[in-house]
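>>> sequence and predicted structure below; questions after.
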Amino acid sequence: MIGREFQRALEDFASYLIAEKNVAPRTLIAYLTDLKQFAVYVQSILGPGTRPEEVDRTLIRRFLGWLNVLQEKKSSIARKLVALRVFYRYLLREGRVEINPVELVRSPRQEKRLPKYLPYNEIVKILEAPPPTPLGLRDRALWETLYASGLRVGELVSLNLEDVDLIRGEIRVKGKGQRERLAPLGKIAIAALKDYLARGRPVLAARGNQKEKALFLNHRGRRLTSRGVRERLDYYVKRMAVTADVSPHTLRHCFATHMLERGADLRVVQELLGHARLSSTQVYTHVTPEHLRQIYQKAHPRAREVTRKETGETRLYIEQE
């Protein structure tokens, strides 16, 4: 249980996030979940009824140490620290605390993990797998839209019919922080969406509410959920014997990686992905050894492949004049 003072502060904070910051529902839930965990920890140390203003920097660090003992992921600890920072900045602004105890606490160093992605030939297997049934036409439109525009799965299932302009070849997307952007659609994705809207969606819509505005419908004619998208993708991945551990976010990773491999500007990809910071996009600048080798041979004026006749080996050498 959380003491009355802490509970009241969290309720006021939630109202502030909704009214002034217009945060997404999932962000709000994540903040409040993390802060409630912190409140329970604080009261286990200082006793029931502890108020937010009684927290100091030492207690914040003890909380982070406790999370480490629980073997929480560094990314989870960093997220909880962000929630605490935002919460105490709010309390400082409202005059409920005199100092922000989180201000000088450093976030844990994050492990840099390269996003998983598939080579183009395996992506094609997934894109072309769905059959020409109403659900198959929907699935084909789903995968083509994800790969063509690099959407997050939450953005995909939030699309309404009015958000799609097939004449201009673009869709209006509401991303994180309620930021809107226009995402382009390629010719193949446009064709898949037209086919779905003409022959797939009407059949699905007839099974539910005819007034449903969602672009993508489930088998009952209702808005498709993120979970539903993941389950359908799992089905095709197993069926096509594609590399394991593929999620809808993998298609977003493939979109960014394949764009950059083919020469797209990093800032353009940043805009297309809806990243607020360039650093979020830079994780996609990884290259495979083979791609690195090809770029080197193409770009360096004095590099080429030379085959040693006596050994049959093919290695990279500097061409001598």
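Cool, the structure landed.
>>> use CA for all of it now, contacts and neighbours both
Noted.
>>> got a list of what residue 244 touches?
Taking Cα atoms under 8 Å, 6 or more residues apart in numbering as the contact definition, residue 244 lies against 237, 238.
>>> mind listing what residue 129 touches?
Contacts here follow Cα under 8 Å, 6+ apart; on that basis residue 129 touches 140, 236, 240.
>>> which positions within stretch 169-177 qualify as buried?
Buried residues in stretch 169-177, counted by 16 or more other Cα atoms under 10 Å: 170, 171, 172, 173, 174, 175, 176.
>>> putting a second one here so we can go through both:
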Amino acid sequence: MLSAAIDVYVRHAADVRRLSPATVRGYASDLRDLVATVGDRPLTDVDVEHLREWAWAGAQAGLARSTLARRTAAVRGFFRWASEEGLVDADPSLRLVTPKRGRTLPRVASAPALRDVLEGYVARAETGGPDDARDAAVLELLYGAALRVSELCGLDVDDLDRDRRTVRVLGKGAKERVVPYGGAAARALETYLVRARPALASRGDGAGAALFVGARGRRLGARSVYDLVARAVGPAVGSAAVGPHSLRHSAATHLLDGGADLRAVQEMLGHASLGTTQIYTHVSSERMREAYRLAHPRA
């Protein structure tokens, strides 16, 4: 398990590498915080997305740049040792970039702006071609179920329960969860499955059981989803540098704005730690304070 491997590494850092006691204490604290964020899981299950989630949480907590750099050094040293010891096949920390202090959440679209975007794509799907129907369904499900792009692209048709309006998702660490989606997503998916998917799948022979099919008749790739979201949502948030995670963050923020229970949102998002989900409460609180400052006569 991750925590057991960290204990061995901390002793190695002190006894073999002979790092200073202060550095060893700092590394031990950093790596135990990693466990608190991503959960005590098998070491081989930890991937770069877990490390990014942990690094991002540290940046959002306002840690000093020097602390963020030390945390990155700690996790890189740990995984370099684990790789040399044969405990992992690949070192996920090689792709980790030290986050900049003050880094914010990907842009969150307002609920009215996002509604206009989605309704526009749904209207286009009614009269357009198969690609239009697929794009509307992709956007509605990304937002409606707050999915990661990897989760959406990995869905098969059988993962949908169209009667219950739920989707079975395989998240990080191969953890499965069942997520609800709303009426708008259900209607977009029905249009896509009945009218568009068969036409898209007929363009090639690589679709298989994939729920979403690309222009060449194969499983839809993450790059295509990134391009779609940038075109669709970018103007609504005032930035072309916007990706699928913006829809996930928007969904989480809007749920909390509407009074959803924090643990229910955690379960829906598939976060290992409640602390990761709590970041969205800060976003909602900031929005509330800004609205109060602008609108209340005694602000």
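Good, I have the coordinates. These numbers come from a predicted model, not from an experiment.
>>> quick one on the thing from earlier: list just the nearest of the contacts of residue 129 of structure 1 to residue 218 of structure 1.
Using Cα to Cα, residue 140 comes nearest to residue 218 of structure 1 of the contacts of residue 129 of structure 1, at 13.6 Å.
>>> neighbours around that closest one, how many?
22 (other Cα atoms under 10 Å).
>>> in the biggest helix by length in structure 2, what's buried?
Assignment by DSSP state H gives helix 274-295 as the longest helix of structure 2. Buried residues in helix 274-295 of structure 2, defined by neighbour count with 16+ other Cα under 10 Å: 274, 276, 277, 280, 283, 284.
>>> dump the residues you listed into JSON lines; add distance to residue 145 of structure 2 as well.
Formatted as JSON lines, the buried residues of helix 274-295 of structure 2 follow (distance: Cα to Cα, whole Å):
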{"residue": "274", "distance to residue 145 of structure 2": "18"}
{"residue": "276", "distance to residue 145 of structure 2": "18"}
{"residue": "277", "distance to residue 145 of structure 2": "15"}
{"residue": "280", "distance to residue 145 of structure 2": "16"}
{"residue": "283", "distance to residue 145 of structure 2": "19"}
{"residue": "284", "distance to residue 145 of structure 2": "19"}
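>>> if we can go back for a sec, ok, and what's touching the longest helix of structure 2?
Against helix 274-295 of structure 2 from outside (Cα under 8 Å, 6+ apart): 37, 53, 57, 60, 249, 252-253, 256-257, 262-263, 265-266, 271, 299.
>>> which among those end up buried?
Burial by neighbour count, 16+ other Cα under 10 Å: within these this picks out 37, 57, 60, 249, 252, 253, 256, 257, 262, 265, 266, 271.
>>> pull the most distant pair out of those.
Greatest spacing in these, by Cα to Cα: 37 and 257 (23.9 Å).
>>> returning to that earlier point: and the longest helix of structure 2, how far from the chain's centre?
Between the mean C-alpha location of helix 274-295 of structure 2 and the chain-wide mean there is a distance of 19 Å, by Cα atoms, centre = their mean, to the nearest Å.
>>> do stretch 23-41 of structure 2 as well
The answer for stretch 23-41 of structure 2 is 21 Å, by Cα atoms, centre = their mean.
>>> what's the local residue count around the equivalent of residue 176 of structure 2 over in structure 1?
In structure 1, residue 176 of structure 2 lines up with residue 180, judged by TM-score structural alignment. Other residues within reach of residue 180 of structure 1, judged by other Cα under 10 Å, total 12.
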